[in-house]
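Trainee: Have a look at this prediction, sequence included:
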Amino acid sequence: MAPCTQDFLLNMENMTLEQVKTRLDEIETEELPYKVPTFIFLASLLICGIPGNIIVCFVYKFNFPSGPSKSFILGLALFDLQVCFIGVPFEIVDLKTDYFLNIPWLCKIVRFSNTLASAASVLTLLVIAVYRYKKICLPFKKQITMKEVRYAFIGVGISALFISWPALVFYGNQTKTIGGYETTDCSFDNVFMGTFYPQLYQVFLGVLCFIMIGILVVLYTLIVIQIIRQKRRGRALGSHSGTLGSRLDLTEDTKHKPPSGLRKGSKALSASTLSIGGEVRCATLERKQAKHVKRSQTTIMMLLVTLAFIVSYMPHVLLQMTRRLDSGFEARVHCNKSASAAYKLFLRSFFLNSAINPIIYGFYNTRFRNECKRLLVRLLHIRNAKVQVSTASSD
């Protein structure tokens, strides 16, 4: 243990239990200012995450056509809502109370819920990556159908349950005795303290997360390379389309010369036919390019969602693995108030993933942004109508 922690314990050895409890209350109060950044972070996630994900669910459910992408986005939004409603509020309480949180059953449920939602999210992102890979890199192969999407979600649910059920067993009350007073916290249960099972479970989750992230990085790297190739090919086709059309017109005029008596009318007919053919070719090319652009935009949007997941989870996973593999890590961090404040914040970095997706959709998906504006206008109209009715009835 670090010297400051030793002093902290020694200073309480000659106190009564009531004095120890009072001192622990004072320590929690003294440390509150260093927790303010984390409180602001979690409160911001609640303010943005709950309404944002509800809007995503409503808009995509009622304003977007059925398809795999819609199902995937709705699934992610529901997992994020689960974290916002259950995980974040409990984490605010847990952050405030370092020594007196004694609700073991709620601790088990929340830790299980967070692990379940996290596992389901990363597995859904993996399915999305496979779907986008087939769309972009293998467009002429058999694509994922809605029936297969339903099977994929069943697989995601079963796999997430398999990954997260140990949390119901391992988590609970962890008690420590300070100056003769028994403190409690939501962590691995006392039953498993001194065993290797909690560390093994944390390492398992960390390794699994790194494997999933590695697969996602490989798939999206291949996808981005293919998108760049398609854009280059599209620019090349666009630059040569005019030249190709003029060459075809010239060839048609010179190869098939009509008889002298019908030359004028035939030339007019040939020019008209070639003009229509050129327009059809251009329209077809434009439709293909628009389809490629839309597909690429959706893929890039899901890539940003995946990057947001990776960026938000990496600090949490690295800190969790470090604290489990190094028993003195938390004590050393606690001796430095600034380091302790940063530790408390980044240990909860993964909650960012539960609120950031609606912001990504709003910035990158024009249709989603427009539908949100229409929804806001309708809500304002309804509110104004209610106000007018209320005013009229009062008059």
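Mentor: Yep, it's here. Owing to the predicted nature of the structure, the values given are computational and were not obtained by experimental measurement.
Trainee: drop to CA atoms for contacts and neighbour counts, all remaining ones
Mentor: Fine.
Trainee: so how far is residue 94 from the nearest residue in space to residue 97 that is not next to it in sequence?
Mentor: Among residues not flanking residue 97 along the chain, residue 28 sits closest, at 7.2 Å (C-alpha to C-alpha, 6 or more residues apart in numbering). According to C-alpha to C-alpha, to the nearest Å, residue 28 and residue 94 sit 12 Å apart.
Trainee: ok, second structure coming up, stack it against the first:
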Amino acid sequence: MEETTAFVVFKFKEVNYSSILAASHLNTSTSMPVTSTSLGDFEYNEFIRRWFEFSFMICLSLIGSVGNVHTILVYVRVKDMHERFHVRTLVTWLSVVDLITCLVVMPFETVTIRLNHSMTSNALCKLARYIGHTTITSSWLILTVIAHERYRKIYSTLLGTYSGPCSCRKLISWMRLKSTSFKHRLICTLVIISSLLISIPIFVIIGIEQVEIKSTLLNGTQCTTLKQYRSILSAGLYSGMIGMFGLLCFIYCAYRYWKILQLIHKQYEKEKRRKADCSEMKHNAEEEQPFNSGCCNIGRYKVTVSLIIATGLSFCSFILFTIGIAIVMSDSPLKNHTSNAVLMRSLFINNAFNPVSYFIFDDKFRCACRKLYMKQK
């Protein structure tokens, strides 16, 4: 009787232990039970792992939204800023483009971090990515136009020359009859249309793709490049062309701003020599007047300095994004690391921090911000 009872108990334990192993899906490589998880639990764990990336995007969206709204209001409502008609329209359009990025594109990218494997709307995926590519391309082009306008304006003011093209004389004559604001609105409109056309392939190569989560037995859906377009001749070629286009824009901006800085430096050296001459002739008060006037002229270029900083910031964010893309394409161990995820999001830095550069490096912009809140026009 006791032997029978012992045999039954042993058999029950064996069957029970076998059922536990079967339910837990024993992993033969680690000899540890792997419990099954739902898609929601997996996404939540991924969200916890990517909390820094999520917080980074939230901060960029908030800073960019507040900053670009202030920039638009300052240039539209404060009369002191109307004197900057050579950059007023361009900076306003640039801020509108950056604001769209901060209010539409960044929130969508933030949602994809939280619901990385649960995106189901193909139309929303395509539209958000299309808007993102359009605004980023428009930002590059407007920064390039600003660099050209600054170069043309400063050279024509300081040297008395016009650095414009010699061809298409009828078009140039017609443009010269128009106001600067009209010219810039026309140019920005053409920039937006060009960016919309350049970004059309996004509707084809981007969409909702079903993916298999390797660490689990689950399947999810992502807003990403479709499998049939992940070759070098399709998405790779398009990305390379966009990257080369952006690099050419920044090279042109660097050349123009370098020429501007050279000219400003020459003017600054002339003013220093004039100051030295004035200090030797203190007894003659009339000789001090030219130097004081020259100092005021040098101070007017602070808006150009702030725009140079904004362009440099855009270029740095472009380089960081390129590094992130290179890490992903090379299938490096850092591919899924948090630092690389931040590099991939760094393309949005300039959209958020352009107004910050205006506020830090431009005294007149800071004064206009105070007047905006004090209701002083």
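Mentor: Sure thing, it's come through. Owing to the predicted nature of the structure, the values given are computational and were not obtained by experimental measurement.
Trainee: circling back to that earlier point, please say which position in structure 2 the residue nearest to residue 97 of structure 1 maps to.
Mentor: By TM-score structural alignment, residue 28 of structure 1 lines up with residue 43 in structure 2.
Trainee: which residues sit in contact with the aligned partner of residue 224 of structure 2 in structure 1?
Mentor: By TM-score structural alignment, residue 224 of structure 2 lines up with residue 187 in structure 1. Contacts of residue 187 of structure 1 were listed using C-alpha atoms under 8 Å, 6 or more residues apart in numbering, and they are 107, 171-174.
Trainee: I believe residue 187 of structure 1 is in a helix; please confirm or correct that.
Mentor: No: Residue 187 of structure 1 is assigned strand when assessed by DSSP: H, G, I helix; E, B strand; the rest coil, not a helix.
Trainee: Neighbours of residue 144 of structure 1, how many?
Mentor: Residues within reach of residue 144 of structure 1, counting by other C-alpha atoms under 10 Å, total 16.
Trainee: I figured it was touching residue 132, is that so?
Mentor: No: counting by C-alpha atoms under 8 Å, residue 144 of structure 1 stays clear of residue 132, with 9.7 Å between them.
Trainee: still on that earlier bit, residues contacting the match of residue 28 of structure 1?
Mentor: The contact partners of residue 43 of structure 2, taken as C-alpha under 8 Å, 6+ apart, are 114-117.
Trainee: Mind doing that once more with 10 Å?
Mentor: Counting by C-alpha atoms under 10 Å, 6 or more residues apart in numbering, residue 43 of structure 2 touches 49, 113-118, 220.
Trainee: Likewise for residue 226 of structure 2?
Mentor: Neighbouring residues of residue 226 of structure 2 by C-alpha under 10 Å, 6+ apart: 204-210, 235.
Trainee: quick one on the thing from earlier: quick one: which of the contacts of residue 43 of structure 2 is nearest to residue 191 of structure 2?
Mentor: Nearest to residue 191 of structure 2, judged by C-alpha to C-alpha, of these is residue 113 at 30.8 Å.
Trainee: how many neighbours does the closest one have?
Mentor: For residue 113 of structure 2, the neighbour count with other C-alpha under 10 Å is 19.
Trainee: how much space between the counterpart of it in structure 1 and residue 298 of structure 1?
Mentor: Correspondence of residue 113 of structure 2 to structure 1, assessed by TM-score structural alignment: residue 95. Separation of residue 95 of structure 1 from residue 298 of structure 1 (C-alpha to C-alpha) stands at 38 Å.
Trainee: Could you count how many residues lie near the residue mapped onto residue 318 of structure 2 from structure 1?
Mentor: Mapped onto structure 1 by TM-score structural alignment, residue 318 of structure 2 lines up with residue 313. Using other C-alpha under 10 Å, residue 313 of structure 1 is surrounded by 21 other residues.
Trainee: isn't residue 313 of structure 1 right up against residue 121?
Mentor: No: here residue 313 of structure 1 lies out of contact with residue 121, judged by C-alpha atoms under 10 Å, at a distance of 11.5 Å.
Trainee: Now list whatever residues contact both of these two.
Mentor: The contact sets of residue 313 of structure 1 and residue 121 overlap at residue 353 (C-alpha under 10 Å, 6+ apart).
Trainee: Quick one: residues contacting the residue lying closest to residue 63 of structure 1 once chain neighbours are set aside.
Mentor: Spatial nearest neighbour of residue 63 of structure 1, chain neighbours left out: residue 371 (7.4 Å); criterion: C-alpha to C-alpha, 6+ apart. Going by C-alpha under 10 Å, 6+ apart, residue 371 of structure 1 touches 55, 59-60, 63-64, 362, 377.
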